[in-house]
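Asker: Just to be clear, the model below is a prediction. Sequence and coordinates:
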Amino acid sequence: MKKIYEFNSTIYSSEVGKGGAYVIFPFDIREEFGKGRVKVQVEFEGIPYEGSIVNMGVKDSKGNICYIIGIKKDIRQILKKDIGDIITISVQEKEDR
């Protein structure tokens, strides 16, 4: 069984006016997974999603690179969450098939 990462994140806008959004994965993915892009199974407050943790050039307030997970608009609508809201997330590396 793969490790489950649970955390809260603010929902950030990926592009002003474009509608995209993401959350920041608050762990060092190279340390945790040994690679820079990871396919994952995610639950956004119980809503399942499959995607990847990626580096899209996003930096935190200290200038450190952040790894992110996209959150689709339909998931945000179901949860009644939008840019700036806090969301609870559960992430697990996707099983190789």
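Answerer: Right, received. Where do you want to start? Numbers count the residues shown, from 1 in each chain.

Asker: rest of the way, CA atoms for contacts and neighbours
Answerer: OK.

Asker: In which helix or strand does the most centrally placed residue in the chain reside?
Answerer: When the chain is reduced to its mean C-alpha position, the nearest residue by CA atoms, centre = their mean turns out to be I69, at 2.6 Å. Following DSSP states H and E, one finds I69 within strand 65-70.

Asker: Pull the residues that contact that strand.
Answerer: Strand 65-70 is contacted by residues 20-26, 29, 51-60 when judged by CA atoms under 8 Å, 6 or more residues apart in numbering.

Asker: this is the other structure I want to compare:
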Amino acid sequence: MVFSKSDTPMIGRMVAMRDPGPVEFDALILRNTEVANSSAFVGFPFDARELYGVGGRVPVKATFDGVPYRGSLTKMGGEHLLLVLAEIREAIGKDRGDTVHVRVELDQDPRVVELTPEVELALRDVGAIEAFRAMSFSHQRQYALWIEEAKRPETRARRVEKTASEVLAGRPSR
């Protein structure tokens, strides 16, 4: 199957991705041994541009030996990779050097970060909720995790204030 760039329709400024259906493959779990604490990943053995109509990040739903994961194919060093989180490696009992069965499909579901009612209300009260929701899913998720991991209520409140300030200034740091 070969596609040209003109085969991919544009929606606004975003490229509409093509859905080829699920693909499956077996892959070795790899890790960059030159970088301490590097993430584990598998290489994606297909041409993402040919399959999905884009050459960059591709949102996907995947399974590793049947354990579900929602993330993205990310292009690094000329090829697409898929992270294998520590929780997944633990669940399947595998790590670097082991072979895993991978199933990948395009994720077309909306990506929404669920905020606690308190955090949502606090951002709404200072007029930051719209700007927060306009950020990318990954930025929203990083802020939400940063706020939620605070153990003391005072720390959470400070983090909500800092989040609102950064978001309203248009310079997310997470």
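Answerer: Yep, it's here. Every value quoted in this text rests on a predicted model; they were computed, and no experiment measured them.

Asker: Could you report the TM-score between the two superposed chains?
Answerer: TM-score for the superposed chains, counting by TM-score structural alignment, normalised by the length of the first structure: 0.84, backed by 90 aligned residues with a CA RMSD of 1.6 Å.

Asker: still on that earlier bit, under the alignment, what does the residue nearest to the centre of the first structure map to in the second structure?
Answerer: Alignment note (TM-score structural alignment): I69 of the first structure maps to L82 of the second structure.

Asker: Quick check: that match vs P68 of the second structure, distance?
Answerer: 13 Å (CA to CA, to the nearest Å).

Asker: What residues of stretch 72-88 of the first structure count as buried?
Answerer: For stretch 72-88 of the first structure, a neighbour-count test (16 or more other CA atoms under 10 Å) marks 75-76, 82-83, 87 as buried.

Asker: end-to-end on that stretch?
Answerer: One end of stretch 72-88 of the first structure sits 15 Å from the other (CA to CA).

Asker: Also stretch 82-95 of the second structure?
Answerer: Using CA to CA, the end-to-end distance of stretch 82-95 of the second structure comes out at 14 Å.

Asker: what distance separates that stretch from the centre of its chain?
Answerer: 16 Å (CA atoms, centre = their mean, to the nearest Å).

Asker: Then stretch 89-98 of the second structure?
Answerer: 20 Å.
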